[in-house]
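J.: sequence first, predicted model second:
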Amino acid sequence: MLISRYQSKENITQAMRLRMYQLMQANYDHVTQERFRDDLDAKDGAIILYDENDRIQGFSTLVWYRDLLDDSDVVFSGDTIIDRQHWGSRELVNEFCRLCGQWVKSHDRTLHWFLISKGHRTYQFLPLFSKQWHPMPAKHDPKLANDAATCARILYGDAWCEDSGVLRFSENQGQMKPEVAAATEQRKQNRYVEFFCKRNPGFANGDELVCLVAMHEENLRGTALRAFRKGMME
């Protein structure tokens, strides 16, 4: 069983950083320590997952923006990984949604989650806890699509491919290890995995699918909704 703690980047020690980088190395190729360091330093902090022995088994880096969209704040999750033995845990999603609820309550402003996904596991979080997101099968929301494009253009510039809706980098920013990418191919019978692969055919080479979710009570479901409401009450 995993437990989560949010840590500001100033409170993430060198030993913690090393363990986090080791988790990235175990699942991704071409992730340098310098790139990992720069990504973390550009964030506000990270949700860190611990096992019963207080050993780090996963994390997601976060940064909060007030100025990307005119009508909403934006939370962006960067490097995200959970050790394979803990795949299936929802602790990360629950803590993330609790933090989003806290933000909405304290800032009295709407919030969107901007995420980029090079693997189906990240993308599959979206149908698990939300009703509407971009992009999704059989439904298109022009406003969400436009807002997602705005975030991608501002944050990633020339790497943003407007026509395909993905980020494609001139220099490799990291890609899933072949055995991890193969697991995505093997799950194509799932409609969301099939959709992810169709929208991001270059995922195995490190292309990232740009996604956006409105973080409010009417759009959340299940444990994510309960966690969001918990944050709203804190």
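T.: On my side now, so go ahead. Numbering: from 1, shown residues only.
J.: switch to C-alpha atoms for all contacts and neighbour counts from now on
T.: OK.
J.: what ranges do the strands span in the chain?
T.: 3-8, 28-29, 45-50, 56-69, 72-82, 111-117, 133-134, 160-161, 166-167, 175-176, 208-214 (DSSP state E).
J.: out of those strands, flag the one nearest residue 232.
T.: Proximity to residue 232, assessed across the strands of the chain by Cα to Cα, is greatest for strand 111-117 (12.7 Å).
J.: give me the helices and strands touching the closest one, please.
T.: strand 72-82, strand 208-214 (3 or more Cα pairs under 8 Å, 6 or more residues apart in numbering; DSSP states H and E).
J.: would you list those strands in CSV and tack on distance to residue 154 and mean neighbour count?
T.: Shown next, in CSV, are those (distance: least, Cα to Cα, whole Å; neighbours: other Cα atoms under 10 Å):
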stretch, distance to residue 154, mean neighbour count
strand 72-82, 12, 20
strand 208-214, 13, 25
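J.: indicate which one of those is closest to residue 223.
T.: strand 208-214 (16.2 Å).
J.: alright, now check it against this:
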Amino acid sequence: MTLEMGLALAGFAIATGLALGTLGAGGAILAVPAFSYAAHLPHREASATSLLVVGTAALIGGLLTLRRCKNNPEEAKPDFKVALPFVLSGLVGSWGGALLSKHVPELALKLLFGAVVLAAAEAMYLRSTASAQESSQKTAPAWLTPLIGLGAGLLTGLVGVGGGFMIVPALTVVGKLSLKRASATSVWIIAGNAAAALTGYIGKVHIAWGMAGAFLAVTLVAMSIGQRFARHANPKTLQRLFAAFLLVIGIVTLIKR
């Protein structure tokens, strides 16, 4: 590994951890291009490796949040009752998407990933411009929950994204959770989706275990810092900054072959 590659991966790992820590979403959207462009892995290998990193980071982040909840009653707690239908449908979608991905051309997967990143950028920006009153007034039927979970899981398996950009807004609208509580809940759904997708990839796609371990170590440190920062930062500002970052990544993904 060259110095330039190492620095690029470290930068992406920091950004991945900060995204997971502050927003509870967006980790895989940053990890996939890190392994694809900085480490020069084929897209399927980059997707599988990123899912290992993001799924593990999300699980550890969720456990750390539970620990903080015991020590601080004001800490945003995950709502497992609301998360359950997302998890169950997401497991099916993630596993199926991973199996389906081997039948999809590499270029098509890259284009789909680029489109997903741009959609995530738009969704993040729209969330940042909506007022708290508008967000609280939004309603959606409960039957949409498993469909959203299935769609997020399918994207997880196909292109390696955790689906947090879909899950967090859905938790606030369908589950009526606050943004901070939705973020605390989403990491558990992301961890489940990533684990299910990995079962579909293992044995069929090469996973860069060593690279993933180093990336994960930096991600966890950045995620811990992000979680502490999120308690005092303006979530709207964070969403806009992340939306701008995603816009750049999406454009680069669609342009670069």
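T.: Good, I have the coordinates. Only a predicted model underlies this, so the values are computations on that prediction, with no experimental measurement involved.
J.: what's the TM-score here?
T.: TM-score for the superposed chains, counting by TM-score structural alignment, normalised by the length of the first structure: 0.27, backed by 111 aligned residues with a Cα RMSD of 6.2 Å.
J.: TSV for the strands of the first structure, including distance to residue 151 of the first structure?
T.: Shown next, in TSV, are the strands of the first structure (distance: least, Cα to Cα, whole Å):
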stretch	distance to residue 151 of the first structure
strand 3-8	23
strand 28-29	25
strand 45-50	20
strand 56-69	6
strand 72-82	9
strand 111-117	7
strand 133-134	13
strand 160-161	10
strand 166-167	12
strand 175-176	22
strand 208-214	9
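J.: residue 254 of the second structure contacts residue 111, correct?
T.: Yes. The pair residue 254 of the second structure / residue 111 is scored as a contact, 5.9 Å apart, by Cα atoms under 8 Å.
J.: where along the first structure do the helices fall?
T.: For the first structure, the helices defined by DSSP state H occupy 14-27, 33-41, 91-107, 120-129, 142-156, 178-185, 191-199, 222-233.
J.: and these as a markdown table, adding distance to residue 62 of the first structure and mean neighbour count?
T.: Shown next, in a markdown table, are the helices of the first structure (distance: least, Cα to Cα, whole Å; neighbours: other Cα under 10 Å):
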| stretch | distance to residue 62 of the first structure | mean neighbour count |
| --- | --- | --- |
| helix 14-27 | 14 | 16 |
| helix 33-41 | 9 | 14 |
| helix 91-107 | 9 | 20 |
| helix 120-129 | 15 | 17 |
| helix 142-156 | 14 | 17 |
| helix 178-185 | 24 | 14 |
| helix 191-199 | 23 | 18 |
| helix 222-233 | 16 | 19 |
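J.: just put those helices in TSV and tack on distance to residue 64 of the first structure.
T.: Supplementary listing: these in TSV, determined by distance: least, Cα to Cα, whole Å:
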stretch	distance to residue 64 of the first structure
helix 14-27	21
helix 33-41	13
helix 91-107	9
helix 120-129	19
helix 142-156	12
helix 178-185	29
helix 191-199	26
helix 222-233	16
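J.: what's the closest of those to residue 47 of the first structure?
T.: helix 91-107 (7.2 Å).
J.: what packs against that closest one?
T.: Using 3+ Cα pairs under 8 Å, 6+ apart, helix 91-107 of the first structure sits against strand 3-8, strand 45-50, helix 222-233.
J.: closest one to residue 23 of the first structure among those?
T.: Comparing those by Cα to Cα, strand 45-50 comes nearest, at 11.7 Å.
J.: the closest one to helix 91-107, inter-axis angle?
T.: 140 degrees (axes from the mean of the first three to the mean of the last three Cα atoms, to 10 degrees).
J.: elements contacting strand 45-50 of the first structure?
T.: strand 3-8, strand 56-69, helix 91-107.
J.: among those, which comes closest to residue 17 of the first structure?
T.: Checking those against residue 17 of the first structure by Cα to Cα gives strand 56-69 as the closest, at 10.0 Å.
J.: before we move on, the earlier item: redo the helices and strands packed on helix 91-107 of the first structure as a markdown table? Include distance to residue 126 of the first structure.
T.: Formatted as a markdown table, those follow (distance: least, Cα to Cα, whole Å):
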| stretch | distance to residue 126 of the first structure |
| --- | --- |
| strand 3-8 | 20 |
| strand 45-50 | 18 |
| helix 222-233 | 10 |
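J.: and residue 24 of the first structure, which of these is closest to it?
T.: strand 45-50 (13.3 Å).
J.: tell me the buried residues in stretch 244-257 of the second structure?
T.: 244, 246, 247, 249, 250, 253, 254 (16 or more other Cα atoms under 10 Å).
J.: how about these in JSON lines, adding secondary structure and distance to residue 127 of the second structure?
T.: Shown next, in JSON lines, are those (DSSP: H, G, I helix; E, B strand; the rest coil; distance: Cα to Cα, whole Å):
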{"residue": "244", "secondary structure": "helix", "distance to residue 127 of the second structure": "13"}
{"residue": "246", "secondary structure": "helix", "distance to residue 127 of the second structure": "14"}
{"residue": "247", "secondary structure": "helix", "distance to residue 127 of the second structure": "15"}
{"residue": "249", "secondary structure": "helix", "distance to residue 127 of the second structure": "19"}
{"residue": "250", "secondary structure": "helix", "distance to residue 127 of the second structure": "18"}
{"residue": "253", "secondary structure": "helix", "distance to residue 127 of the second structure": "23"}
{"residue": "254", "secondary structure": "helix", "distance to residue 127 of the second structure": "24"}
